[in-house]
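Undergrad: Sharing a sequence plus its predicted fold:
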Amino acid sequence: MDMASIGGVWHEVVGTQPHPSWWLVCATGAAALVAVSVRSVWHVLRNIVTIAHEGGHAFAALVTGRQLRGIRLHSDTSGVTVSRGKPYGFGMIVTAFAGYVTPPLLGLCAAGLLALGHITALLWASIVLLAAILLMIRNAYGVLSVVTTGAVVFVVSWYGSAAVQAAFAYAFTWFLLFAGARPVMELQSKRSRGRAPDSDADQLARLTGMPGLLWVFGFALVAVVALLAGGYWLLHVAVPLLPGR
C-alpha cells in the first residue's frame, strides 16, 4: 500500500459520512431488538456483550493501578477477568462495577459517533478495541471469539459499500444499547434463585456493605439511560419528525 492509499484510508476514517435513510436506522434498530429478544440468536451474539463486559473489567483494573493477569471467555458466554492488587478499596470497586455498564456505555459512545457522521471511525475504533482485548485473552475460545468478531468488522469496513457499512454500524450500535439491559435482568434472575453468589453485584455488596440489589439497580439505570440517550441520538439525525428537526 503506497502513501497515497494510506492517506486515503486515513481521510476516510477521520472524515464524516452521510447519514443513512430513516428507514435503515429504524430497520436496524428493530433487527437488533429481535436479536436481543430471540433466545437462540441472543445466545450466539451474547459473546459480543461478554467481550465488552470483560474488557470493561480489564480497562478499569488497569486505570486504577491493578495488575491485569488476563481474560478468559467461555463457550457458555460467561467470562472472567483476573487482576492482582488489594482485594478491597476503590480500585476493586471500580473494577467490579465496570463490567455490566461497559456494553451500554460503549453503545452510547457509538451512537454519539454515528450522530456526528463518523461511521467508518466507529468501525475502525471497534477493531482497535478488539485488538487491545485480544492481547489480554488467555484461552483458545476467547481468542477465537475475539478474532471472529474483529474479522467480521474488518471485512465490513474494508470491503463493504457505504450502505453496508452504515447498516452494520447502526445495527451494531443498536445491539449494544438494547443488549445492555438483558444481562442485568439475567443476573437478578439468577440471584433471586441463589445461583450467582459471586456475581459482580454480590462482590460489590461485600466490598461496600451496600445491598447487591442496589448495585443491580445501578447497572440497570446505566443501561436504560444509555438506551434512551443513544436511541434519541440515532433517531434524531434520521427521523425528521423528532423535536428539533
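TA: Alright, I've got the coordinates.

Undergrad: going forward, measure contacts between C-alpha atoms and count neighbours the same way
TA: Will do.

Undergrad: so Val164 makes contact with Val156?
TA: Yes - assessed by C-alpha atoms under 8 Å, Val164 is found in contact with Val156 at 7.2 Å.

Undergrad: The two - which one has more neighbours?
TA: Val156 (19 against 12; other C-alpha atoms under 10 Å).

Undergrad: What residues does the more buried one make contact with?
TA: Shown in contact with Val156 (C-alpha atoms under 8 Å, 6 or more residues apart in numbering): Val164, Gln165, Phe168.

Undergrad: here's the one I want to compare it with:
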Amino acid sequence: MEIIERWWQAVLTGFNSSDPLTLTPWPLLGLAALCVLLTVPRATWRIFGLYVTFVHELGHAFAALLTGRFIHGLKIRLDHSGELASSGKPGFSAVFSGFWGYPTPAVVGMALVASTYYGHASAALSIGALILLGSLIFLRNWAGIAVALCSALAAQLLVVYTPVRAIAWVVLGLGLMLLVGSVRDLFKVIGVHTRRRGLVASSDAYILATRSWLPAWFWLLGFTVVIGGSVLIAGWMIALMLR
C-alpha cells in the first residue's frame, strides 16, 4: 500500500509545471548519440523496436476509439509486427484508425520534445505512465503482454525514481528515440513496397488502399508528411532551446 501511495503521489507531483529545458551543444550531442545507439544498431533495435511497435499499435487503438470503434484486442509479436482487432462502421473510421500507426511514434516523440520546451516534461512523463498502464487492457497475446508490462513498469519506475532535474532530459531522450524509431520504421515500410513485395500484404499502406479508393503510395506519402513534419517541428524546438 505504501508503494502504491508513493507512486500515486509521484504521478500527481508530475503535473506541476517545471522550467523549460535549456540545452547546450555538448550534452545534447551526447544525448543524441545515446539515442542513436539505442535505436539504430540491430541488437538494440530488437529491444527498443518492440516499444515503438507498442506505440504504433496504440496509435491504431486510440484512433479507433476516437471514431467510435470497439476494440477487441491488440497483439504485439517479437518480430516487431502487431495487430489490432476492432469493429465498427466501415469507411472513414476504419481508414482513420488504419492510418495512425506509423505516424504515432513520431507525433508522440514530437509531443515529448514539446513538453520539455514548454516546461511540462514531468506532466508528459506522468501522462505517459498512466496511458501505458491503462493500455494493458487491450493486450491479447503473451508476447504483447510482456512488452506492455515491461514498458509500463519502466514508465512507472521513471516517474517514481527520476530526479526532478533529470526528468526533462529523460523525456527529451524518449522523444528523440521515438522520432528516430518512427523514421526507421518508415524506411522499412517503404522498402516493403519497393524491394520486398512479398510482404506487401501486411503493410498498413496496402491495407488502407484496400479500404479506400486511394493507392498505397498516397498513404506512404501521408506517413512521410506526418513523420517528416514531426521531425522538423521537434528539431525547430530543440534549436530554440539551445543556448
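TA: Perfect, I can see it now. The structure displayed is predicted, hence computed values, not measured ones.

Undergrad: Quick TM-score on the pair, please.
TA: Laid over one another, the chains give 0.89 as their TM-score (TM-score structural alignment, normalised by the length of structure 2), with 238 aligned residues with a C-alpha RMSD of 2.4 Å.

Undergrad: and stretch 144-153 of structure 2, which stretch of structure 1?
TA: With TM-score structural alignment applied, stretch 144-153 of structure 2 matches the range 142-151 in structure 1.

Undergrad: average distance between the matching stretch and structure 2?
TA: Aligned to structure 2 and superposed, stretch 142-151 of structure 1 gives a mean residue distance of 1.3 Å (mean C-alpha distance after the TM-score superposition for structure 1).

Undergrad: Look up how far Met210 of structure 1 lies from the residue nearest the centre of structure 1.
TA: With distances taken as C-alpha atoms, centre = their mean, the residue of structure 1 nearest its centroid is Pro103 (3.2 Å). Distance, Pro103 of structure 1 to Met210 of structure 1, by C-alpha to C-alpha, to the nearest Å: 24 Å.

Undergrad: thinking again about what came up before, so the residue nearest to the centre of structure 1 makes contact with Arg182?
TA: No - applying C-alpha under 8 Å, one finds Pro103 of structure 1 not in contact with Arg182, separated by 11.0 Å.

Undergrad: for Val82 of structure 1, helix, strand, or coil?
TA: The three-state assignment at Val82 of structure 1 reads strand, by DSSP: H, G, I helix; E, B strand; the rest coil.

Undergrad: picking that back up, show me what the residue nearest to the centre of structure 1 lines up with in structure 2.
TA: Using TM-score structural alignment, Pro103 of structure 1 pairs with Pro105 in structure 2.

Undergrad: can you confirm Ile71 of structure 1 is in a helix?
TA: No - counting by three-state DSSP, one finds Ile71 of structure 1 to be strand, located in no helix.

Undergrad: For it, which residues are in contact?
TA: Contacts for Ile71 of structure 1 (C-alpha under 8 Å, 6+ apart) come out as Glu54, Ala58, Gly79, Val80, Thr81, Val82, Met136, Ile137, Arg138, Asn139, Gly142.

Undergrad: For Thr67 of structure 2, see how far away whatever residue of structure 2 lines up with it is.
TA: The equivalent of Ile71 of structure 1 in structure 2 is Leu74 (alignment by TM-score structural alignment). Per C-alpha to C-alpha, Leu74 of structure 2 is found 17 Å from Thr67 of structure 2.

Undergrad: picking that back up, give the contact list for the match of Pro103 of structure 1.
TA: Val52, Val55, His56, Gly59, Leu178, Leu179, Gly181, Ser182.

Undergrad: Try it again at 6 Å.
TA: Val55, Leu178, Ser182 (C-alpha atoms under 6 Å, 6 or more residues apart in numbering).

Undergrad: and whichever residue in structure 1 pairs up with the last one, how many neighbours does it have?
TA: Taking TM-score structural alignment, Ser182 of structure 2 has Gly180 as its aligned residue in structure 1. Other residues near Gly180 of structure 1 come to 28 when the count uses other C-alpha under 10 Å.

Undergrad: show me what contacts Gly180 of structure 1?
TA: Listed by C-alpha under 6 Å, 6+ apart, the contact set of Gly180 of structure 1 reads Pro103, Pro104, Ala223.

Undergrad: Please produce TSV containing those, extended by distance to Val41 of structure 1.
TA: Shown next, in TSV, are the contacts of Gly180 of structure 1 (distance: C-alpha to C-alpha, whole Å):
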residue	distance to Val41 of structure 1
Pro103	18
Pro104	19
Ala223	20
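
Undergrad: tell me, how many neighbours does Gly99 of structure 1 end up with?
TA: Counted with other C-alpha under 10 Å, residues neighbouring Gly99 of structure 1 total 24.
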